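Asker: 3D, please:
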Amino acid sequence: MAHATNSARFLDADINLKGLFDIIRPENNLVLADDMMLSDAKGVILWVSETYEKNFGFAHNSIVGKSAFDLEADGTFSPCITAEIIRKKEKITTTQTINRIHKNVMTVGIPLFDDHGELKYAVCFNTVSMEQINSIQRNYRHLQDSLQQYTQEIAELRTRATSTSLVFKSASMQRLWTLMQNTANTKANILITGETGVGKSAVAKAIHAMSDRAAGPFIEVNCAVLHENLIESELFGYEKGAFTGASSSGKIGKIELANQGTLFLDEIGELPLHIQSKLLQLIQEKTIERLSGTKKIELNFRLIVATNRNLEEEVQRGLFRSDLFYRLNVIRIHIPPLRLRKEDIFPLAHQFLARFCGEYGKTLNFSPRFLAFLEQYDWPGNVRQLENLIERIVITVQDPIIDVSALPPEYTGDSVTPAAILAQAGSLSERMDAYEGQIIRESYHRWGTTVAVAKELGISQATAARKVARYVHS
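Answerer: Predicted coordinates:
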């Protein structure tokens, strides 16, 4: 070592510093030989490295020959690790304060014994300063905080990926997701609101999947498609012989099927008033009676309802019971339309592309121009419209890159106008038929369901289904 020649006159003649370093160095690889102090068994300082003196403000050889106990007594070191080694005769690792420079350092002290087990030397070396330790601790705490945050995010993403099909990036949907997590395991009724196609059913399924009822059934009922004369029997079930055409063995209703799980009533605003009364009684008592039945059946289920209507206005107009509304509106989850959360368009589009490419055995990608179109489009039919568009394009496109040229005419402004249709050659019946077909196609591509088409055009759902089958799917 470079400092072996600088040993003081007090250094015993039989000490080989290089051998001493070799003895000490294996100790946890923490030894910095250039920052060391050596004393004899009585505490007399025999040797101090120049680096030690420089780092801690000692003049060269100024403490060599002094007693470690005196240096402890006068406050040079607090505590003096050399003195501690001599007192305890064991390895010590602790913080030592060099008071002359007001500096705290982590110090390791090692006792060296002779062949008879008698203490012969005490060696001290400093590893890192307290400033370094504090910095390490701050960095460690920062890493712990970051790790906790990343762990929470990973757990959240894993929950989303394994139990739900929800994909989002926008701040509004992040807040909605937090609300869903906080309320998933409560018993409170949930009212989901939002425009047609925003994903109310997907949110309801996600809440069920995150809840402690996830192992139970999830029963979804679209109240808008139930025939008015059959709504009660579909929901509440019936006993045998309840009405003409009824099953001879009776039937369990949708509500009863949801026992120990979740009942999701979509388009709750479509329920007629007399069914609303029965639903209110069900919520209050948690019991039902099947049609023509006399026995009350106790049920345990979570109720989630959804609507694209303004139920407050429906209450004012007398179309929806106020007492039922307040029972349902315990937790309100409003899903913003897609046009107000454009950050979600790209993740959703890529999710749909991956799913439909898998279903139809294709490998496709979006062009930048196509993605730019998706982002600027208004999406009146919301997520459902985006999903239907991606599926349609995956089926029909020929190129591996999906560009704006693959868009249907109604998205590019190239669709035939009503005036142009009526100006075409043909009989009045043929022209009116073409016009009707254009209306049905535009409505269906806008909303994506025959229920929504029926509502928009003021026709029955059955009529809408027939016309969609004729003009869209034929």
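Asker: from here on, contacts and neighbour counts on C-alpha atoms
Answerer: Noted.
Asker: all the strands of the stretch 1-150 of the chain, residue numbers only.
Answerer: Along the stretch 1-150 of the chain, counting by DSSP state E, counting those that start in this stretch, strands occupy 36-40, 45-48, 77-78, 92-98, 103-113, 119-129.
Asker: any chance of these in TSV, with mean neighbour count too?
Answerer: Shown next, in TSV, are the strands of the stretch 1-150 of the chain (neighbours: other CA atoms under 10 Å):
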stretch	mean neighbour count
strand 36-40	23
strand 45-48	25
strand 77-78	18
strand 92-98	18
strand 103-113	20
strand 119-129	21
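Asker: looking at these, spot the one closest to residue 451.
Answerer: Checking the strands of the stretch 1-150 of the chain against residue 451 by CA to CA gives strand 119-129 as the closest, at 72.9 Å.
Asker: so what does that closest one touch, helix or strand wise?
Answerer: The elements that strand 119-129 packs onto, with contact taken as 3 or more CA pairs under 8 Å, 6 or more residues apart in numbering; DSSP states H and E, are strand 36-40, helix 81-88, strand 103-113.
Asker: tell me how far it is from the chain's mean position?
Answerer: Centroid displacement of strand 119-129 relative to its chain, using CA atoms, centre = their mean, to the nearest Å, is 51 Å.
Asker: to compare with the earlier structure, here is another sequence to fold:
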Amino acid sequence: MKEKSEGMPYNKLLQELSYYKQTYEELKLIMDTTFDQITVTDGKGVLLKVSKSCQETFGISESEMIGKDVYELSKSGIFNPSITIEVLKKKKELSLIQETASGKRLLVTGIPMINEKGKLVRVVNISKDITESEMLKKQLEETEHLLDWYRDEIRRNQIKNKDYIVGNSTSMKKIIELVEHIGNIETTIILLGETGVGKSFIAKTIHQMSKRREQPFVQINCGAIPENLIESELFGYEEGAFTGAVKKGKKGLLEVAGEGTIFLDEIGELPMQLQVKLLHVLQEKQAYKIGSTEPFDIKARIISATNKDLKKLVREGKFREDLYYRLNIVPIHIPPLRERAEDIPLFINYFLSKCNQKYSLSKQISSNAYKVLSSYNWPGNIRELENIVERLVVTSNKNTIEENDIFDIFTHIPKYVGEVNEFIPLKIATEEFEKQILLKAIEKYKTTRKVADILKIDQSTVVKKLKKIKKESLNDYINHRF
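Answerer: Reported below is the predicted structural model:
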């Protein structure tokens, strides 16, 4: 048989050509029918083969790509960045996100082919179109963001419409706006205000406004627990840490709070030795149980509150200055009830409704009674107001609570207050005004000597007038009751 090629029979050559042709057609079929985009370049980055799907993906035809160099195509924006260029540089398999001229986003993997001499001869790129999945991911993120916003709004409204009221005064509206803003900001907050203004409620509201809302809210009154017990309550203790310790040890409230919120009420009462430990907690986010040498992590958010002047305590050496500045990052001052008198009727109505429901009654309060209650300065704030409303509901034997019912149980409230809607004898008005001044003065300054100094009268006069007020109050009580 005549040979067509040196060293190889003609028939064998035909067979090999047929095999290579079949292999090429199979590979071409695979490349053209796969959902992924496949390109092959030589060792210099010139495109040798591309799958049919590349035309739609890259925005140019197959014939426009074959024979072109990837450097040129990348520079013209057909695709960017070029995975082939990176593989040629680093000579290893790489993956990256690529954008094309047609607006597609591809996840591209470039695979180098290296011959037996260690020379890079081909780069095969397999690209997966992730445009739709990226869009779906973005839409999902936007939807989640929108859902979070709706959840937050629903939660805010639930808190505002909860079985509790905050008030409609300008000062309280500003506080709630601030609480909404800082709820999810992981910063240290201290609540300032007199006893009974609602500091614990604001602390719970901050917790509910935060992402920690599903976690525990743990409250501890630093002034209500004996000094020798508060350390173990806060930090816990190990087995055998001291006589009387629980056998298995005990978790402290800082640990019990987990990833929730711990509210340290009356922080000004915290003993000095524990102030050092609390400072460590705030700085290092770690604490030690009593009897342990291994720290545990503090993951809870800490909110503190006080009715004391911490600056004054610092000056007196009763409160650590460094701890004061650590706690005082975001101070929120809650004004006393007397400074937001417009909120008093709201609280009266709320407490009246609550008591009526509690005792299965339907009591009402007259307009004059509202004026009397609104005139008082409420040193005990909301807590005191709630107490008085409940006493009025329970003790009044009529459906409508009148001002005299208030005077019966609460002699500190002045009888003649507010606007002058009717005329009374000037002597009575003067006596009533004098009574108000004396009662407020003795309430504030505690001693008759101090009251005498302030009012510029003799101490004996103060004592005499206070005895008269006490006697009149007793007579009023007897006359109304018997």
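Asker: average gap between the helix or strand where residue 230 of the second structure lies and the first structure?
Answerer: Assigned by DSSP states H and E, residue 230 of the second structure belongs to helix 227-235. Compared with the first structure after fitting, helix 227-235 of the second structure has a mean deviation of 0.7 Å; criterion: mean CA distance after the TM-score superposition for the first structure.
Asker: just the buried residues of that helix, please?
Answerer: Neighbour counts over helix 227-235 of the second structure (16 or more other CA atoms under 10 Å) mark 230, 231, 232, 233, 234, 235 as buried.
Asker: could I get those in TSV, plus columns for distance to residue 346 of the second structure?
Answerer: As requested, these are exported to TSV (distance: CA to CA, whole Å):
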residue	distance to residue 346 of the second structure
230	37
231	40
232	41
233	37
234	37
235	40
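Asker: from those, which is closest to residue 472 of the second structure?
Answerer: Nearest to residue 472 of the second structure among these is residue 230, at 46.3 Å by CA to CA.
Asker: list the contacts for that closest one?
Answerer: residue 222 (CA atoms under 8 Å, 6 or more residues apart in numbering).
Asker: which positions within the lengthiest helix in the second structure qualify as buried?
Answerer: Identified as the longest helix of the second structure according to DSSP state H is helix 131-160. Buried residues in helix 131-160 of the second structure, counted by 16+ other CA under 10 Å: 152, 155, 156, 159.
Asker: which strands and helices lie in contact with the following helix or strand past the helix holding residue 230 of the second structure?
Answerer: Later in the chain than helix 227-235 of the second structure, the nearest helix or strand by DSSP H and E is strand 236-237. Under the contact definition 3+ CA pairs under 8 Å, 6+ apart, strand 236-237 of the second structure sits against strand 250-251.
Asker: hmm, back to that, quick one: closest of the helices and strands packed on strand 119-129 of the first structure to residue 340 of the first structure.
Answerer: strand 103-113 (57.0 Å).
Asker: on that earlier part again, make CSV out of the helices and strands packed on strand 119-129 of the first structure and add distance to residue 297 of the first structure.
Answerer: Shown next, in CSV, are those (distance: least, CA to CA, whole Å):
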stretch, distance to residue 297 of the first structure
strand 36-40, 84
helix 81-88, 78
strand 103-113, 73
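Asker: contacts only, for residue 287 of the second structure.
Answerer: Residues in contact with residue 287 of the second structure (CA under 8 Å, 6+ apart) are 235, 277, 280, 281, 295, 296, 297, 298.
Asker: what's the average distance of the host helix or strand of residue 255 of the second structure to the first structure?
Answerer: Per DSSP H and E: residue 255 of the second structure is located in helix 253-256. Mean deviation of helix 253-256 of the second structure relative to the first structure after superposition (mean CA distance after the TM-score superposition for the first structure): 1.0 Å.
Asker: I'd like the next helix or strand past that helix.
Answerer: The helix or strand immediately downstream of helix 253-256 of the second structure is strand 261-265, counting by DSSP H and E.
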